[in-house]
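Participant: sequence plus predicted model, see below.
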Amino acid sequence: MKYRDTASIAALAAGLCTFAQPVLAQTAAAMATTGSEAEAAAAAATADQTGEAIIVTGTRVTGMRAVDSPAPVQILGVEAIKSTGQPDLIQSLAQVLPSVQAQAFGGDLQAHNLQMKLRGLSPNHTLILINGKRRHGTANVSVAGGPYGGSAAPDMSFILTDSIDHIEVLQDGAAAQYGTDAIAGVINIIQKTADHGGTVNVTGGQYYDGGGKSYAISGNVGFAPVENSYFNITAEKKHKGFSFRGDINPNVYGSSAAALKNLAAYPDIVDAPFYPYVNRIEGDPEIDQTSVMYNAGYEFGDFEIYSFGSYGHKYAHAYENYRTPSVIVDGDGTPFYPSGFQPLEAVHETDYSITGGFKGALGDTTFDFASTYGKDFVGVYVENSGNAQLYADTGFTPTEFHNGDFKASQWTNTLDLTHAFDVGLSQPVNVAAGLEWRRETYGIVDGDPASYYGGGAQSFFGYSPNDASDNSRTNFSQYLDVSLKPTPDWLVDGAVRHEHYSDFGDTTVFKLTSRYDFSATFAIRGTVSTGFRAPTLAEGFYSGINVAPSGVFGVLPANSAAGAALGFGGLKPEKSTNFSAGIVFTPSSRISVTLDAYWIEIRDRILISSSFYGFNGKYCPEGYSGSNASQCVAYSADNYFTYNQQAVFDAVASALGGTIPSYVLTDTLTGDRNIDGQVAVQTFVNGADMRTRGIDFVANYQMPTSFATIDWTFSANYNENKVKKIAALPSALYVNQTDPSATAIIDKYRVVELEHSTPKFRASLSAYLESGWFSMNLRENFYSQVYALESTPGNSSLAGADLKVPVNSAFITNLELSAKLTESLKLSVGANNLFNTYPTKRSYQYIRSAQLASGSRGYSSNVYPSISPYGINGGYYYGRISFNF
């Protein structure tokens, strides 16, 4: 932990509390004159907290309250989201809902598009809706591995908080109701429909220990162009700066042999920016983003024409690993960058969506016809870099490269019908039916030739014409949903859905839900459902190579001939079964408690595979006698052939045009085998059968006091992931006889990520108090331990051993204090991670000391595990000015 600013923060909090005490006393006395306004605010809060609000998610019945839902639905008001102080919606959801985990750090292109997951499953298992309509996914599929590998879910950073009225989170499998990929649940974002008034918010903040300076300017306004209409529009401009949480680079600083050699050969290294902290990859990228969203409608009689949409542009760039001057030299050995260089991976992303619809009632039948088109376009660039082979061959290299583009689109057309039939039961039987036709596309556009010439642009090999592709598919589905009450206290809801994919054929899934109310205060509920998720087009067709300072890593398309040559076949769909059961307890209008247990089985889950090696320098051949032989892992045939597979080497070399860059294989200073060099390949596979089970608990209490009502919320989630079965390894690849798990299609390191990178226990206790012009939101979050499994360096005292790398359990405190200066003007100050808690560092004894001694660049970039559920940056403080009109 770091507490550098704790004293000043504590002093500030104490001062604010001291200042607030007389104000609270005055407010208590004034409540008699402001009773009607206070009661109205309290009533609205109570509706959300105790479930009185009407929901549209998880049911096709009109007018159902959250408290009466047969499935667990959480309602989040916009104020609850804003009070988290988080710059992005994903982080806000993770603060409020323990079952949501937000990705805190991403490598390579993942850094620009952080994802979220529900109940520990893949981001691809949660369906995102805007006003009940499916949101398109990102074109920037995650191929960097880790627990978020393969994710291509919607980019939530383009959804603006100020446009939101509330969010409904269905924490239950809903494939039969909304689409066969809603295995973990549904997040339905409901936009504002106000036809008057608005708000302007200005927010700024940064991390306690430097970096991450951010600001956001947003505004929302509603008006009525004509009578019986509304047009609500929101715009936002935001910026987030770099952060750095790495360490010195012992490859160019200190007394290691590598540093001494580099400094002797290239003395200008000391002039590199930030020296000796030249390797800046461990930290946040810099992001500039502009977004607009609107929601509009016109009502006439029993009908409404509506439309909503969004447009956003993001420019972001992230530091990659530092390169020494030796990486790019001319024929005489003169470096292109005398002090080395720090490449940046950048994206220019444009994301937009538009929906048009017509809904209303014809007699007792309601209808809703809508069409939605969404597209995401990501231009990929490398800045402050170079192409080593191009420079050696021609004496010229660009310093900036256009590496290629990703593009993805989705066009969805839906018709939903509902009709209530009176058949003599306690209530009419509600029947809903609908049709959906959807077309999806995904493609890769090749980059500048210089980006993929020879060894390619440093830090990111460009996409060549061999990688380029255009892919599409269509889907047609029909659903039927019947809800009835055999008795006044017993609700039964059944849904069935049939889908036909142009590339995967047909499937039928179902859901059966029931709830029984024993009294006005106690009910039980349960669900059984099935799901089917077809691979995203990106999972099936992504192709690319990444060139690191001492490695080449390839991702072969799952549907490619190269993948087939190694024994990988095309992907098949995932199938799932979901069981849940729970209780609802509402002993009074101020108290509500829900407890829901779930059990999810996923078969043939799609994962990014283990890395299969064509070359791994530290696994030296028998009899190797180079000057660095002592750094080799003790020879065994199993180890050598596991990490030096000729078939993999040839596949990657072919993707690079026939050769592997020489510096990957050979140390450029000594001419010996490059101990840090690696050549590896991955692909997407149906890698495992998995089981997820857990419990969600939520309790709300509206506590009256002499000066205000305090809204208490305690929510908790226990979640356990288990890999039950790993798919067989293709026969073309080598199987390690001593340790078959080392060559498994999903290796032991990936298994540990899947099972232990999500906290098994998450809890959040929040207290919200509003009295007069003062309000406070205090939230205490608890994260249980997570951990990864890593192999120790070859020169460690535990050389080559597997070591548990934990992020120990932690309490994280968030606090926001607000003062309403006038009826329209509000000032807020707050802190996320108030006490500046950092995750557990990697072991110095078994990992970092060995890296330091050998001069490994890894020492500078792996201080904190990236799986930390609360990030690696420590505390963040902010201020916000809000103006309502």
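Facilitator: Sure, I can see it.
Participant: drop to CA atoms for contacts and neighbour counts, all remaining ones
Facilitator: Will do.
Participant: show me the contacts for residue 322.
Facilitator: 278, 279, 280, 340, 341, 342, 343, 549 (CA atoms under 8 Å, 6 or more residues apart in numbering).
Participant: pretty sure the first one sits against residue 269.
Facilitator: No - in terms of CA atoms under 8 Å, residue 278 does not count as a neighbour of residue 269; the distance is 9.5 Å.
Participant: neighbour count: these two, which is higher?
Facilitator: residue 278 (27 against 23; other CA atoms under 10 Å).
Participant: presented hereafter is structure B, for comparison with structure A:
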Amino acid sequence: MLRTTTVSAFALAVACLSANSAYAQTDPSADTDQSDIIVTGTRVTGITVAESATPIKVLSSEQLSSVGQPNLNQVLTQLVPSFTAQAFGGDTANLTLSARLRGLSPNHTLVLVNGKRRHGTSNLAVLGGPFQGAATADLDLITPQSIDHIEVLEDGAAAQYGSDAIAGVINIILKKTSEGGEAMFTAGENYETGGETYAGSLHLGTKIGEDGFINATVFHRFHDFTQVGGLDRRVTDANGVLLSSLSAAQKALYANIPGFPYVNKINGDAKSHLTNVQANAGYDFGDVELYANATYSKRIASAYENLRVPDRVIASSVLGVGGTLGAAGSIVFDPDGDSPSNGFSPREGIREDDWSLSYGFRGEAGGFTYDLSTTYGQDKNLVYTLDSANRSLFIDTHFTPTTFYNGSFKATELTGNADFTYALEAGFAEPVTIAFGAEYRKNTYAIGSGDSASIYKEGGQSYPGFRPSDAGWHSRENEAGYLDIAASPIVGLKLDGAVRYEHYSDFGSQWIFKGTGRYDFTDTFALRGTVSTGFRAPTLAESYYSATNVSPTSAFVQLPANSAAAKLIGFQNLEPEKSTNFSAGFVARPVDRLTITADAYQVKIKNRILGTGSIFGSGGATNFAVVTQAIVANGNVLDPTVSQTGINIFTNGADTRTRGLEVTASYPTDLGAYGRIAWTLSGNYNETKVTKVKAAPTKLTPTGSTTPIALFDLATISNLESASPKFKVIGSANWSLDSVSATLRGTLFGKSSNYTSPNGGTYYKQEIPTAFLVDMELGYDLTSFIKLSVGANNVFNKRPPTVALVPGTTNNTLVNGGNVIDAPLTFSPYGINGGYYYGRVTMKF
């Protein structure tokens, strides 16, 4: 239900539509101007979007501000067809949502800020799904209001930028204004599902002396929980009626659970407070320019996990013995002290501190241009379990804390770059650009252990702490050098070739290359294409993440991939993923102001890093003694009562092939007295196939068999092949007339699907059908410096289907261990929360 504050914001803005004003308008044609100079994907200066030999999109600050949610992930997913934002994450991944290009891993996209590599998050997405393994840069920590424009290179570029640039590069260019500023406030909410959001920012620019500038942006956002569904199969049937199988005592307690019958809050957004502070500065001394930018972010967030029913945590009057509901002397854990107990909903929380500093100087000397820089970034998360209980501790001592410190993640990245270019006159149509340089990078990753209560037996309900056997500090260094030569031998022909060498301290060396060509047959038609090889180094989090989940009778370990314990089973250290990219396309300008581009592409990736399913040492359908031995070798101490053991691990598991097509068209229209319209249409078709699945180590061969077990099931394969829509098309019209503006945007999502199993044996296909979503925004210039806007993303409140029930059952979902009967399909490409409605006030000065 929409809150009064949001409705009031709408009413205020709509009422002001009758006022007279003259807020300065931006020509909508500027949003799609093909004359924008780009700096991404080329070392040649002065290249425009229309002249680029590789597919690239430029998003202006005006376009970025036309999206309602104050979140850069959401901005990009609504403007770039090949970009998909994560709708929901499991465990701590729900606190730092990720995104991906071309249906590939989030780790396959390199993020730059002002052309310099941005560090990644320390919060690894561990659980299975389309975004598993993500530890890339967190775009939510860059404030949209601080951005001048974004260049999205949709092409492999590892030979130019190094590891990760397999799917493409997102280069965020910060504002450089030396005067004035902008203040923004927005409020909004999702229809029926909650998610009340308030955000405000202040951006200022000022001169430093005669030839310098400094920009500063401060941003804060509050976002409340959303809840989608909530009928719990342990409490009610699909109609919200208490289960007949419950005892009278259970019914009395379960009916008292807050929110009944929608009692399980796990499916929804996290609640968060996010503060970003950013600065960008430079000073031109003539031959030398000094520059720097810095960011700091603080995020405090928590997300609900599965409901714990009222009789989940019960102790006997005798220490060390569990109790039962209604038994004499039983002690029921009652966190609220409002006997009778109504259960509890634990939350996973983080306190995150993230900062970066990039500085350097560039200039010209002896005919060379140079750019020398250093960049450092750090992300640290303190992890908590909130409003929870340690069941074993309560049974053993009749006491449990309700807040647990689970430990910490910390990742750092230090990068040094030296880049040089030289323009050589060779008698060609244009000077030959020779670019070369070197890079040094050092990464570290650390896990800190939790408090004693968080690691006592199974730890806090929903998320146990990290044990001393999980904790550790790891590092890696790499050095790189590159050579890039761009030439135009004859008028209309552009050729560019790059080669790069990288050496990593933990897995050796890589040689990669890229070749690019473009020929303009006329002023209105050109062909272009690229061929390249690339690679992605495994993140240190993928290589060394370790976690332990135990109970009095079981022990499961996320085994570090690069550990001695993993090698005991036969797993080897993670290797880099290797890619081969091809693309070919055209640029056409058939009539004045109309620009059309189309590019077909293929990306082959070998040794993709995937997470396995559970591999049992004991207590499973198929067991291997070496697994239990590996758990012990990892430093885990197994209680004699443990009867079930198992591991999960990241490994180089599959080869894939991705083919697709990207098309864009833009056309500004001048209607004279009726205003101007900027029309854009862009689309992406994308299909990924798994071409090879790697075999498990021979030590995982069941007795009586000659082949090892399968490490990856249908669910894992479908997350690679079909969990992203095969096509996505975005059409928009931006109209303006004097002080009034309007944006209408429609997005067509193709169907997506995945397989799931309620028991690990029988698999069912779940599908999200083709969907069309509409976004709208109306703007009015109240004065020459105040603009009011109201709008809606997903106007008609489209939501994905819910998880299906197991055939023949009334409240068992297809999700293994899934408790929410009416849970949404969380791999939805357009989110799970439905429509978002907002108002915004912008003041420029």
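Facilitator: Okay, I see it. Values in this document were obtained by computation on a predicted structure and should not be read as measured data.
Participant: follow-up on the earlier one: considering the contacts of residue 322 of the first structure, which possesses the most neighbours?
Facilitator: residue 279 (29 neighbours).
Participant: what about the residue mapped onto it from the second structure, distance to residue 111 of the second structure?
Facilitator: Residue pairing (TM-score structural alignment): residue 279 of the first structure is matched to residue 264 of the second structure. Look at residue 264 of the second structure and residue 111 of the second structure: by CA to CA, to the nearest Å, they are 36 Å apart.
Participant: now do residue 624 of the second structure
Facilitator: Taken as CA to CA, the span from residue 624 of the second structure to residue 111 of the second structure is 42 Å.
Participant: same thing with residue 84 of the second structure?
Facilitator: 15 Å.
Participant: neighbour count for residue 624 and residue 111 of the second structure, which is higher?
Facilitator: With neighbours defined as other CA under 10 Å, residue 624 of the second structure and residue 111 compare such that residue 111 has more, 25 against 21.
Participant: what about that one, which helix or strand?
Facilitator: strand 109-113 (DSSP states H and E).
Participant: would you mind giving the residues in the first structure matched to that strand?
Facilitator: The aligned range for strand 109-113 of the second structure is 126-130, by TM-score structural alignment.
Participant: in the stretch 701-845 of the second structure, which spans are strands?
Facilitator: 727-737, 740-749, 752-756, 764-768, 771-781, 786-793, 836-844 (DSSP state E, counting those that start in this stretch).
Participant: quick one, which of those strands is nearest to residue 547 of the second structure?
Facilitator: strand 752-756 (24.2 Å; CA to CA).
Participant: quick one: that closest one aligns where in the first structure?
Facilitator: Residue span in the first structure matched to strand 752-756 of the second structure, by TM-score structural alignment: 786-790.
Participant: list of residues touching the matching stretch?
Facilitator: Under CA under 8 Å, 6+ apart, the answer for stretch 786-790 of the first structure is 748-749, 752-753, 756-760, 802-809, 867-868.
Participant: among those, name the buried ones.
Facilitator: 748-749, 752-753, 756-760, 804-807, 809, 867-868 (16 or more other CA atoms under 10 Å).
Participant: show me what contacts residue 149 of the first structure?
Facilitator: Residue 149 of the first structure neighbours (CA under 8 Å, 6+ apart): 142, 143, 607, 608.
Participant: do me a favour and get the end-to-end distance for stretch 702-709 of the second structure?
Facilitator: 7 Å.
Participant: quick one: buried residues of that stretch?
Facilitator: Those would be residue 709, for stretch 702-709 of the second structure by 16+ other CA under 10 Å.
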